[in-house]
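*Asks:* Show me how the following folds:
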Amino acid sequence: MLAIDRYDGPMWRTLRNALSDLTAEQKDRLDIWFLSAKYGFHRADLPISSYEQLLTTKRGQELVRLPTSNHNAFRDATGKAHKILLAGGQAYREVMRRVIQAGSDIAETDGPGIGFHRKQLRGWLADV
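*Replies:* This next block holds a predicted model:
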C-alpha cells in the first residue's frame, strides 16, 4: 500500500482530504515526502508494509547519518523546493530540519494541539 494511504493519523487524513480539493495542476506542483522511523525519508507514493516502530532520539540520529535512510535524496528534493512545510510531531520535524539545507521558505506545523496543526496543514496547501 502507498505510504500516503497506509498512514492513517489525523494529519494524513487531513492531507488526503485537502488534496482531494486541489486540481490536478495544483497537485503536480507538490512533492510530498514522509519520514518513517523504519523506512527513513521517502516520497509518499512509496509502497510500504505495515509496521510499528517509534522515532526515538537514537533512531533520529541514525536517520540523519545513515545513507540507507535516503536523507540525501530528501535534502536534494527540499533544496529544489520553493516552499516547504514540515508537518508532524516535534521529534519528526527536528530530524527533518537537521537534514534540510537552508535557503528555502520553510514553514512548520506547530501549536497547542493536533487541531491547530491540521488547520495549518490545510491552510498551507490552500496557499500553494
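*Asks:* When you work out contacts or count neighbours from here on, use the C-alpha atoms and nothing else.
*Replies:* Fine.
*Asks:* quick one: contacts for the closest residue to V99 other than its chain neighbours?
*Replies:* Using CA to CA, 6 or more residues apart in numbering and skipping the chain neighbours, the partner closest in space to V99 is R75 (5.8 Å). With contact taken as CA atoms under 8 Å, 6 or more residues apart in numbering, R75 is in contact with 99-101.
*Asks:* Please report the distance of the residue most central in space within the chain from T78.
*Replies:* Geometric centre of the chain, nearest residue: F34, 4.0 Å, by CA atoms, centre = their mean. F34 is 12 Å from T78, where distance means CA to CA, to the nearest Å.
*Asks:* Following up with a second sequence; could you model it the same way so I can compare the two?
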Amino acid sequence: MTSILPSRRLLILSCSTTKRDGPQYMPARDRYDGPLWRTLRHADPDGQKAQVAFLSAEYGFREARSTIENYEARMTPELAAAMKAGGLGTRWPRPKTQRRVMPPGEHPGMHIASMTEHGRKPFVEVCLVGGALYLDVMQHFVELFQADAL
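*Replies:* Down below sits the predicted model:
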C-alpha cells in the first residue's frame, strides 16, 4: 500500500454558521466550530493528515490557516453563481463600495498556488464536504485548479 503524504491531500470544508469567539482575527480552522470543524480538530489536531481549505460566503476559497473575523453570511444561489463566474481571480470578501481601484481581499488562485507550491506538488486526493451550493462551487474551483495545473 502506498502512503500519500499529507501535503498531497486536500480537504475542502464549507464554513460553519457556528463560530468561536476570540481575538478579532483567528485561523479559520480555529474560528469555525460546527460539527465538521470539531471533528477535524479532533481527528487531525496537528494538521498532519491533509491540507485543509474552506469555502465561505464571506471569504470565498481560502487555506484554513488563514485568519478571519467573526462574520454572518450565508451562501445563496446568486453568490454561488458569482463565485463561479469570478473564477480563480476574484477577490473575496467583495468590496462594499466601488471606490478602490484594486479590490481588497484574496482570491482562490493565490491560495491554491501556495498550497501546491505553485503546481510543483499537486494534490492527488481531494475531498469536498459541504451543502449543495458549496459543493457546486468547490467542484467548479477544483476543475479550474486542474485546468491550471495547480
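*Asks:* Superposed, how do the two chains score by TM?
*Replies:* TM-score of the superposed chains, computed with TM-score structural alignment, normalised by the length of structure 1, equals 0.66; 99 aligned residues with a CA RMSD of 2.5 Å.
*Asks:* Tell me the residue in structure 2 aligned with V64 of structure 1.
*Replies:* By TM-score structural alignment, V64 of structure 1 lines up with K84 in structure 2.
*Asks:* still on that earlier bit, quick one: which of the contacts of R75 of structure 1 sit in strands?
*Replies:* Using DSSP state E, no member of the contacts of R75 of structure 1 falls in strands.
*Asks:* possible to save the residues you listed as JSON lines with neighbour count and distance to R13 of structure 1?
*Replies:* Putting the contacts of R75 of structure 1 into JSON lines (neighbours: other CA atoms under 10 Å; distance: CA to CA, whole Å) gives the following:
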{"residue": "V99", "neighbour count": "19", "distance to R13 of structure 1": "26"}
{"residue": "I100", "neighbour count": "19", "distance to R13 of structure 1": "25"}
{"residue": "Q101", "neighbour count": "12", "distance to R13 of structure 1": "28"}
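*Asks:* How are the strands of structure 1 distributed by residue range?
*Replies:* Along structure 1, counting by DSSP E, strands occupy 33-36, 40-43, 83-86, 105-108.
*Asks:* Out of those, which gets nearest to S69 of structure 1?
*Replies:* Nearest to S69 of structure 1, of all the strands of structure 1, is strand 40-43, at 4.4 Å by CA to CA.
*Asks:* Now that closest one on structure 2. Mean distance?
*Replies:* With mean CA distance after the TM-score superposition for structure 1, strand 40-43 of structure 1 departs from structure 2 by a mean of 0.4 Å once superposed.
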